[in-house]
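**Q** Predicted coordinates and the sequence they were generated for:
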Amino acid sequence: MGNSFGKLFRITTFGESHGKALGVIIEGCPAGLMIDEAQIIKEMQRRKPGQSKITTQRKEEDQIQILSGVFEGKTTGTPIGIVIPNSDQKSKDYSHIADKFRPSHADFTYFAKYGIRDYRGGGRSSARETAARVAAGAIAKQLLNHYGVSIQAYVSQVGDLALTKNYKEMDLAKAEENIVRCPDPETAEEMVTLIDSVRKNRDTIGGIVTCVIQNTPAGIGEPVFDRLHAELGKAMLSINAVKGFEYGSGFDGVKMRGSEHNDSFVQKEGETRTTTNHSGGIQGGISNGEDIYFNVAFKPVATIMQDQQSVNEDGERVTVSGKGRHDPCVVPRAVPIVEAMAALVIVDYILLAKSNKL
């Protein structure tokens, strides 16, 4: 249970942080899609560890092996199987916590649920699992290109340091020009300095990733329990370390009056559009054709290079010492993960919409 996501375009991931490999099975991808394997690898490189001084120094090349579902460069309509071998596991880094519960990790909850746990980097609960999602999301992105839909995420906040510009005021492509993935160069430099300072103090810090989805056709999403924003929220909250999700005006919307918040409809070049977009491109759980934008809040990474008090499996008080290779701030590497999960949701709902009409 809980290892699959999606309805028509459905993925199932498998593997652990320190196992032999990670992988994903993708079902429901239409036949005839030309697969650009180099583009998948590019997405994997954006997420992989060891990118810079502000990410974990674990060295994984995250090379992919497509095992099925693609023939002569095109999808066949059958399940696509992808494997991502692990090559730089250092399981001995975790032997000191084999029977200890690390604060704010899934150690205790996995043990409570299963009566056994893979303590090597958290096993299945590790953020390394998201590599499989990014591989699947890369294929979803290629399918979305067919429909003209684009997705761009970026880091908009680290700790208290936040971008003050709206996404429309910036060239979002510039996010890939610096190691923190913030599209504003000056703010990016400040963010890097802040994260590096936190790292040197053997601590961690959280942040926010903002995502913008453009050219989504109006009319995708399902009523009541499967609203588009609800599925996006589920997708984002399923990512490791995520503590919050808001779309459109979000929590700031409570400060406005209805007369300010309502998005008025107008006709533009023969299309029904809105003059403002406080709704974040979604009304009644269904897309209205405007930009879909949302924020995803990530907590500070739970592993810190400091001693912390905890208990072991026998309930005895113990000291947990921080060891291993970990991110001081997860948000720079979380950007492609957010994009991947957004792509999986949007492509799934586009395929569902096509099945709703003759």
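**A** Cool, got the structure.
**Q** Going by C-alpha atoms from here, please, whenever you check contacts or count neighbours.
**A** Will do.
**Q** how about the helices in the stretch 101-250 of the chain?
**A** Listed in chain order, the helices of the stretch 101-250 of the chain (DSSP state H, counting those that start in this stretch) span 107-114, 130-147, 185-200, 228-237.
**Q** any chance of those in a markdown table, plus distance to residue 345 and mean neighbour count?
**A** A markdown table is the format used below for the helices of the stretch 101-250 of the chain (distance: least, C-alpha to C-alpha, whole Å; neighbours: other C-alpha atoms under 10 Å):
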| stretch | distance to residue 345 | mean neighbour count |
| --- | --- | --- |
| helix 107-114 | 27 | 15 |
| helix 130-147 | 9 | 23 |
| helix 185-200 | 29 | 18 |
| helix 228-237 | 6 | 20 |
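**Q** among the ones you listed, which is nearest residue 322?
**A** helix 185-200 (12.8 Å; C-alpha to C-alpha).
**Q** Now residue 310: closest residue in space, sequence neighbours ignored.
**A** Excluding the flanking residues, the one nearest residue 310 by C-alpha to C-alpha, 6 or more residues apart in numbering is residue 318, at 5.3 Å.
**Q** distance of the one you found from residue 204?
**A** To residue 204, residue 318 is 22 Å away according to C-alpha to C-alpha, to the nearest Å.
**Q** Check residue 350 too.
**A** If you go by C-alpha to C-alpha, the gap between residue 350 and residue 204 works out to 38 Å.
**Q** Please apply the same query to residue 126.
**A** 17 Å.
**Q** who's more crowded, these two?
**A** Ranked by neighbour count (other C-alpha atoms under 10 Å), residue 126 and residue 204 place residue 204 first, with 24 against 18.
**Q** and residue 319, what is it in contact with?
**A** 307-311 (C-alpha atoms under 8 Å, 6 or more residues apart in numbering).
**Q** my bad, residue 140
**A** 340, 343-344, 347.
**Q** From residue 75, how far off is it?
**A** For residue 140, the distance to residue 75 - C-alpha to C-alpha - is 12 Å.
**Q** before we move on, what about residue 116?
**A** On the measure of C-alpha to C-alpha, residue 116 and residue 75 end up 39 Å apart.
**Q** Please say which of those two ends up with more neighbours.
**A** Set residue 116 next to residue 75 and count neighbours by other C-alpha under 10 Å: residue 75 wins out with 19 against 11.
**Q** another structure for you, compare them:
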Amino acid sequence: MGNSFGSLFRISTFGESHGPAIGVVIDGCPSGLPLEEAPIQQELDRRRPGQSHLTTQRQEADRVEILSGLFDGKTTGQPLALLIRNQDQRSKDYSHIATSYRPSHADYTYQAKWGHRDYRGGGRSSARETAARVAAGAVAKQLLQHWGIGVQAWVSAVGELELEIPYQQLDLSLTDTNPVRCPEPAMAQRMANYIDTIRKERDTVGGIVSAVITGAPAGLGEPAFGKLHAQLGAAMLGINAVKGFEYGSGFAGIRQRGSQHNDLFYTDDKGQVRTRTNQSGGIQGGISNGEDIYFRVAFKPVATIMQDQDSVNEAGQAVTVSGRGRHDPCVVPRAVPIVEAMAALVLADACLLQRTARL
């Protein structure tokens, strides 16, 4: 039913936005991994609502509870169950759309598929579910650290404002020093001002989250149908509000000729095969080549706006839908840890699969 992700490192999330709790079961995490709760909580704190005036004011502590799969600080190899209790639901905020379809939401499509839907915040379609993914991704990050692999994401665009500095020239340690999560301070302030203006106009705006994976060895990926970039694309496009994914040169690569776009090989002073450029984004033939894996993820404007909009109800009658409740004017600042989490899940799975590829 589309609630699970991954092959060997496999997660299944559960829960709804206005239910008692959300959570995730992780199956396939190797035993013996020293697993700390603090880094999991840190990632959840980065995603949680109410961080600043630029995000939804829903107040959720998002405290993680590890229910199983851990003993004496190490994973047992059995399923890890992580629980996050909901605390600040305001279901009455959604009573006015109990039978109406909100524009660009999943209300109608959920009704069309199941014949029944949870209108309270969208139920399972709510981005609240991504907290469970972030918790699972935090576990995957700790596993990747064991192999020297890191994942870092940041906001590179908000509406028409775009950071065009190559990631190699950015100080990514500055990403979490501002509420927008843009590592360039001057641009971060411009983005914050822009989001605040949009918020005051009772509207929303989209943006782009960029990411880089470092330390990934050559050989990860499962052609023909499990290409690494395809798995990353599926992971990113499965995040709420995502409208596009590109890796390496992406769509800009079509403006180049092959002689400009090809990544030429050489052997470095350590005897390692490298490429002089990285238009491929660290992936060739669906398999990692040992270079940085970098990509961008486009997020649409949040669909709930604090304005009246025309729609229809379940009976097909014309209605006016009024935006209410607590919602983000721009989702990308809180999407940064979600992008990192999904990338970490893909890489953890790919690393485990690679261990089965040959003697």
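**A** Alright, I've got the coordinates. Predicted model only: the values in this text are computed from it and were never measured.
**Q** returning to that earlier point: could you identify the buried members of the contacts of residue 319 of structure 1?
**A** Buried members of the contacts of residue 319 of structure 1, counted by 16 or more other C-alpha atoms under 10 Å: residue 311.
**Q** among the contacts of residue 319 of structure 1, which recur in structure 2?
**A** Retained contacts for those in structure 2, judged by both residues aligned by TM-score structural alignment, their matches' C-alpha atoms under 8 Å, are 307-311.
**Q** Redo those as JSON lines? Include secondary structure and distance to residue 94 of structure 1.
**A** Shown next, in JSON lines, are these (DSSP: H, G, I helix; E, B strand; the rest coil; distance: C-alpha to C-alpha, whole Å):
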{"residue": "307", "secondary structure": "coil", "distance to residue 94 of structure 1": "14"}
{"residue": "308", "secondary structure": "strand", "distance to residue 94 of structure 1": "15"}
{"residue": "309", "secondary structure": "strand", "distance to residue 94 of structure 1": "17"}
{"residue": "310", "secondary structure": "strand", "distance to residue 94 of structure 1": "16"}
{"residue": "311", "secondary structure": "strand", "distance to residue 94 of structure 1": "16"}
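**Q** Nearest to residue 241 of structure 1 among the residues you listed?
**A** So of these, ranked by how close each gets to residue 241 of structure 1 (C-alpha to C-alpha), first place is residue 308, at 19.0 Å.
**Q** Return the residues in contact with that closest one.
**A** 103, 319-321.
**Q** so which of these is the most crowded?
**A** Greatest neighbour count in the contacts of residue 308 of structure 1, by other C-alpha under 10 Å, goes to residue 320: 22 neighbours.
**Q** What sits closest to that one if chain neighbours are left out?
**A** residue 308 (5.2 Å).
**Q** Which residue ranges of the stretch 51-200 of structure 1 form strands?
**A** 65-68, 70-71, 74-75, 80-85, 150-158, 161-162 (DSSP state E, counting those that start in this stretch).
**Q** Tell me which of the ones you listed sits most buried.
**A** strand 150-158 (a mean of 25; mean count of other C-alpha atoms under 10 Å).
**Q** That one - contacts with which helices or strands?
**A** The elements that strand 150-158 of structure 1 packs onto, with contact taken as 3 or more C-alpha pairs under 8 Å, 6 or more residues apart in numbering; DSSP states H and E, are helix 185-200, strand 207-214, helix 331-355.
**Q** Could I have the ChimeraX command that selects the buried members from the contacts of residue 140 of structure 1?
**A** Per 16+ other C-alpha under 10 Å, the buried members of those correspond to this ChimeraX selection:
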select :340,343,344,347
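**Q** and in structure 2, which of the contacts of residue 140 of structure 1 remain?
**A** Where structure 2 agrees (both residues aligned by TM-score structural alignment, their matches' C-alpha under 8 Å), these reduce to 340, 343-344, 347.
**Q** Dump those residues to JSON lines, plus distance to residue 45 of structure 1.
**A** JSON lines is the format used below for these (distance: C-alpha to C-alpha, whole Å):
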{"residue": "340", "distance to residue 45 of structure 1": "13"}
{"residue": "343", "distance to residue 45 of structure 1": "17"}
{"residue": "344", "distance to residue 45 of structure 1": "19"}
{"residue": "347", "distance to residue 45 of structure 1": "22"}
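**Q** Pick out whichever of these sits closest to residue 293 of structure 1.
**A** Of all these, residue 343 has the smallest distance to residue 293 of structure 1: 12.9 Å, by C-alpha to C-alpha.
**Q** To residue 303 of structure 1, which of the strands of the stretch 51-200 of structure 1 lies closest?
**A** strand 150-158 (17.5 Å).
**Q** So what touches that closest one?
**A** With C-alpha under 8 Å, 6+ apart as the criterion, strand 150-158 of structure 1 contacts 141, 144, 162-163, 172-173, 175, 180-183, 191, 194-195, 205-215, 331-332, 335-336, 338-339, 342-343.
**Q** so it versus helix 130-147, what angle?
**A** Put simply, strand 150-158 of structure 1 runs at 130 degrees to helix 130-147, going by axes from the mean of the first three to the mean of the last three C-alpha atoms, to 10 degrees.
**Q** how much does strand 150-158 of structure 1 stray from structure 2?
**A** Here strand 150-158 of structure 1, set against structure 2 after superposition, deviates by a mean of 0.2 Å using mean C-alpha distance after the TM-score superposition for structure 1.
**Q** tilt between that strand and helix 185-200?
**A** Angle of strand 150-158 of structure 1 versus helix 185-200, following the same axes, to 10 degrees, is 60 degrees.
**Q** and strand 150-158 of structure 1, how far out from the chain's middle?
**A** On the basis of C-alpha atoms, centre = their mean, to the nearest Å, strand 150-158 of structure 1 sits 11 Å off its chain's mean C-alpha point.
**Q** Please apply the same query to stretch 341-356 of structure 1.
**A** 17 Å.
**Q** Mind listing what's buried along that stretch?
**A** 341-352.
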